[in-house]
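[1] With the input below, show me the fold.
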Amino acid sequence: MPDRLYENIPFRHSEIEHRYGPNVHILSNPYLLSQLAQLCAKDTIQPAINRLVVDIYGRLLEDVMNAEFPRVVRDVATRMIDVTPAGVFHGEVLDRSVRAVTVNIARAGAIPSQTVYDLLNVALDPRGVRQDHIIMSRMLGENEEVVGAGIGGMKIGGDVADAFLLFPDPMGATGSSLSEAISTYKKKVPGTPRRIINIHLIVTPEYLRRMTADHPDVEVYAVRLDRGLSAPDVMATVPGTRWAEERGLTDHQYIVPGGGGFGEIMNNAYV
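    Modelled structure (predicted):
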C-alpha cells in the first residue's frame, strides 16, 4: 500500500497585498529581495551582476513552475527497491511532457531567458522545450521619452500550441516592448499557448497598467514593485489602491528606485 501523503501537494507562494488584479503576483520573498537589492546596489559590478541575475531567475522559475505548471502522480522505484517492494516513491511531480517556450527579448532578456531555458530542460522533457529570440528597441519622442517599441529581428522556432509561453524580462518599466512582443506571438505565431507568463525582477505601476490593459490574459510575476516617485500619501496605501497616482518612472522611463538600465549593466555596454 503506497503512502498517499504526496498525492496532492498544496503550494502557496507568499505575495504582497495589492489591488492590481488576480493575474499580478508580486512575491514576498526575503531571499530574493536581498539578492535583488544587492544586484541593484550602485557598487555592484561584474561578474557579480550576472551571477545574481542567474541565481534570482532560477529561484523565480521554481516559484512559477510550482504555482502554474501541471503535475502528475507517479510511482518511482528508488534504489531500495532491491531490498524491499516498499522502495517506491508515490506522489505528485511536475508533468515532464508539458511544452514550454522561453523568449529572449534582447538584450536585457538574454541571460534571464538562457537561465530559464537551461532549467526547463532539466525539469521537463527537453524535446518540448524551446528558446526564441526577439531583438527590440525603444522608440523615443522629441523629449527622449518612450513612445513605443519596434522589432528589429526575430528567430522563432515554431508554433506555441498548448505551450507555456514565458517572457523572462528583468525590468517591467513602460511595458511597450513586451506588449508588442506578446502581440506578435498572438497575431503571427501559430497555435494558442496554454498560458503566457511574464517573469520580472522589478515592475512599475505604469507597466502593470499597460500590461493588464493590453493583455489581461497574461500572468505577471515579479520580485519587487517600484513606485518610488509616488507622493508619500500614495505610497502609504496598499499598492493599486490609488493606481492612477502611483509613479515609478522618471521622465526618461527609468525605474525608481530601480537599478539602472539592465541591458547596459549586464553587458558593460553603456550605449
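[2] contacts and neighbour counts: CA atoms only from here.
    OK.
[3] Please name the residues that touch the nearest residue to Pro168 once chain neighbours are set aside.
    Nearest residue to Pro168, sequence neighbours excluded (CA to CA, 6 or more residues apart in numbering): Ile199, at 4.6 Å. Neighbouring residues of Ile199 by CA atoms under 8 Å, 6 or more residues apart in numbering: Leu60, Leu61, Leu166, Phe167, Pro168, Asp169, Pro170, Val220, Tyr221, Ala222.
[4] Swap in 6 Å and give it another go.
    Residues in contact with Ile199 (CA atoms under 6 Å, 6 or more residues apart in numbering) are Phe167, Pro168, Tyr221.
[5] Out of those residues, who's the most crowded?
    Ranked by the number of neighbours (other CA atoms under 10 Å), the contacts of Ile199 place Pro168 first, at 29 neighbours.
[6] residues in contact with that one?
    Neighbour list for Pro168: Pro112, Ser113, Ile199 [criterion: CA under 6 Å, 6+ apart].
[7] any idea which of these is the one closest to Ala100?
    Using CA to CA, Ser113 comes nearest to Ala100 of the contacts of Pro168, at 12.0 Å.
[8] all helices of the stretch 101-250 of the chain, in order?
    110-123, 176-188, 205-214, 232-235 (DSSP state H, counting those that start in this stretch).
[9] how much space is there between Ala149 and Gln253?
    With distances taken as CA to CA, to the nearest Å, Ala149 is found 13 Å from Gln253.
[10] Of the two, which one has the most company?
    With neighbours defined as other CA under 10 Å, Ala149 and Gln253 compare such that Ala149 has more, 18 against 14.
[11] so the more buried one touches Arg138, yeah?
    Yes: look at Ala149 against Arg138 with CA atoms under 6 Å: they come within range, at 4.4 Å.
[12] Please generate a structure for the following sequence too, so the two can be compared:
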Amino acid sequence: MAASSTPKTLVVVDHPLVLHKLSLMRDKNTPSAVFRQLLREISLLLAYEVTRDLPMTTQKIETPLTEMDAPILKGKKLVIVSILRAGNGLLEGMLDLLPSARIGHIGLYRDPVTLKPVEYYFKVPSDIGERPVIVVDPMLATGNSTAYAIQKLKDAGARDVRLVCLLAAPEGVKRVTADHPDVPIYTAAVDSHLNDHGYIVPGLGDAGDRMFGTK
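    Next up, the predicted model:
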C-alpha cells in the first residue's frame, strides 16, 4: 500500500526475524511441521508488539534486598480470539507469551463462490467487554470474514479489539478499516493484491492447508 493511503491503525511489524521467518513460510517447499513451528515463532513476536500498550499499575513486592513498587499489568487478563481453523496457529505462539490469557473461538469458512463468511461456531468469555481482545487469523485477504468476526465480538460486548494477522492484502486492510476504524491491525507484511480466487499474492497459499497438510 502506498504510504499516503496507509491507515493510521495499520502496524507492519517488519522486524528482521519476522521477515526472515515469513520468507521461509512463503516457500512452497517448506513442510507442514516447519510451517507450523515458524508460525508459532512469528506469532510470539507479533504478540510482543500488539501488547506494547497494555495498561500498567504497580504492586508492592519484596526483592531479596528491599521493598519496591513493581510494575504489573492492570485489570483483567486479555482474551485471544482465534478465527478457526488457521487462527489456532497464531494462538499457540501467543499463549507461549501470554499463558494466562482467556481464549475465544469463532468458526468461519469462506463460501468459495460469494467469498462471504459462513459462521458455524462462536464461543467467547462472558465478560469479554471488560478485557482487551486480540483477534488472530493468519490471512487478511478480502477482509469479509475478519470484519464479520470483529462485529460479532462487538455485539458480544467487546470494546477494546485489536487484530493480528501474518499477511494482509490491501483489499482486506481497506475493508476492516472501513468497517472498524477503531481496531488496529498488526501484520508482518502487506502484499500486492488478491487474485481472482481471493488469495493473497504473492502470499503463501492457504495457511490452514499448509499448517495441517490437508492439500
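[13] would you list the helices of the stretch 101-250 of structure 1 in TSV and tack on mean neighbour count?
    Shown next, in TSV, are these (neighbours: other CA atoms under 10 Å):
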stretch	mean neighbour count
helix 110-123	20
helix 176-188	17
helix 205-214	19
helix 232-235	14
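[14] between these, which gets nearest to Val54 of structure 1?
    Of all the helices of the stretch 101-250 of structure 1, it is helix 110-123 that lies closest to Val54 of structure 1, at 6.1 Å by CA to CA.
[15] Show me what the closest one is packed up against.
    Using 3 or more CA pairs under 6 Å, 6 or more residues apart in numbering; DSSP states H and E, no helix or strand is in contact with helix 110-123 of structure 1.
[16] Try it again at 10 Å.
    Helix 110-123 of structure 1 makes packing contacts with helix 48-68, strand 99-106, strand 129-140, strand 163-168, strand 195-203 when contacts are defined by 3 or more CA pairs under 10 Å, 6 or more residues apart in numbering; DSSP states H and E.
[17] superposed on structure 2, where does the next helix or strand after the first one end up, distance-wise?
    By that I understand helix 48-68 of structure 1. Heading C-terminal from helix 48-68 of structure 1, the first helix or strand you meet, by DSSP states H and E, is strand 71-77. Strand 71-77 of structure 1 differs from its equivalent in structure 2 by a mean of 3.5 Å after superposition (mean CA distance after the TM-score superposition for structure 1).
[18] what's the neighbour count on the residue mapped onto Lys123 of structure 2 from structure 1?
    The alignment partner of Lys123 of structure 2 in structure 1, by TM-score structural alignment, is Lys155. Applying other CA under 10 Å, we find 12 residues neighbouring Lys155 of structure 1.
[19] Return the residue of structure 1 aligned against Phe35 of structure 2.
    Using TM-score structural alignment as the criterion, Phe35 of structure 2 maps onto Ile49 of structure 1.
[20] again with Leu140 of structure 2
    Aligned counterpart of Leu140 of structure 2 in structure 1: Gly172 (TM-score structural alignment).
[21] give me the number of residues near that match?
    When neighbours are counted by other CA under 10 Å, Gly172 of structure 1 comes out with 26.
[22] Can you name the residues that contact the nearest residue to it once chain neighbours are set aside?
    Nearest residue to Gly172 of structure 1, sequence neighbours excluded (CA to CA, 6+ apart): Val203, at 4.3 Å. By CA atoms under 10 Å, 6 or more residues apart in numbering, Val203 of structure 1 lies in contact with 26, 170-175, 220-227, 248, 255, 258.
[23] Ok, Ala48 of structure 1 next?
    Gln38, Leu39, Val54, Met266.
[24] out of those residues, who has the most neighbours?
    Neighbour tally across the contacts of Ala48 of structure 1 (other CA under 10 Å): the maximum, 22 neighbours, falls on Met266.
[25] my guess is it contacts Val53, does it?
    Yes: taking contacts as CA atoms under 10 Å, Met266 of structure 1 lies within contact range of Val53: 8.8 Å.
[26] Give me the common contacts of the two.
    Counting by CA under 10 Å, 6+ apart, the shared contacts of Met266 of structure 1 and Val53 are Ile111.
[27] Work out the gap between stretch 131-148 of structure 1 and the centre of the chain.
    Taking CA atoms, centre = their mean, to the nearest Å, the mean C-alpha location of stretch 131-148 of structure 1 is offset from the chain mean by 19 Å.
[28] before we move on, what about stretch 176-189 of structure 1?
    On CA atoms, centre = their mean, the centre of stretch 176-189 of structure 1 falls 16 Å from the chain's centre.
[29] Over to stretch 57-76 of structure 2?
    30 Å.
[30] Equivalent analysis for stretch 119-135 of structure 1, please.
    That offset, for stretch 119-135 of structure 1, works out to 15 Å (CA atoms, centre = their mean).
[31] list the buried ones in it?
    Residues of stretch 119-135 of structure 1 classed as buried: 119-121, 123-124, 126, 129-135 (neighbour count, 16 or more other CA atoms under 10 Å).
[32] contacting residues around the match of Leu140 of structure 2?
    By CA under 10 Å, 6+ apart, Gly172 of structure 1 lies in contact with 178, 198-208, 211, 220, 222, 225-226, 255.
[33] Nothing else from me, thank you.
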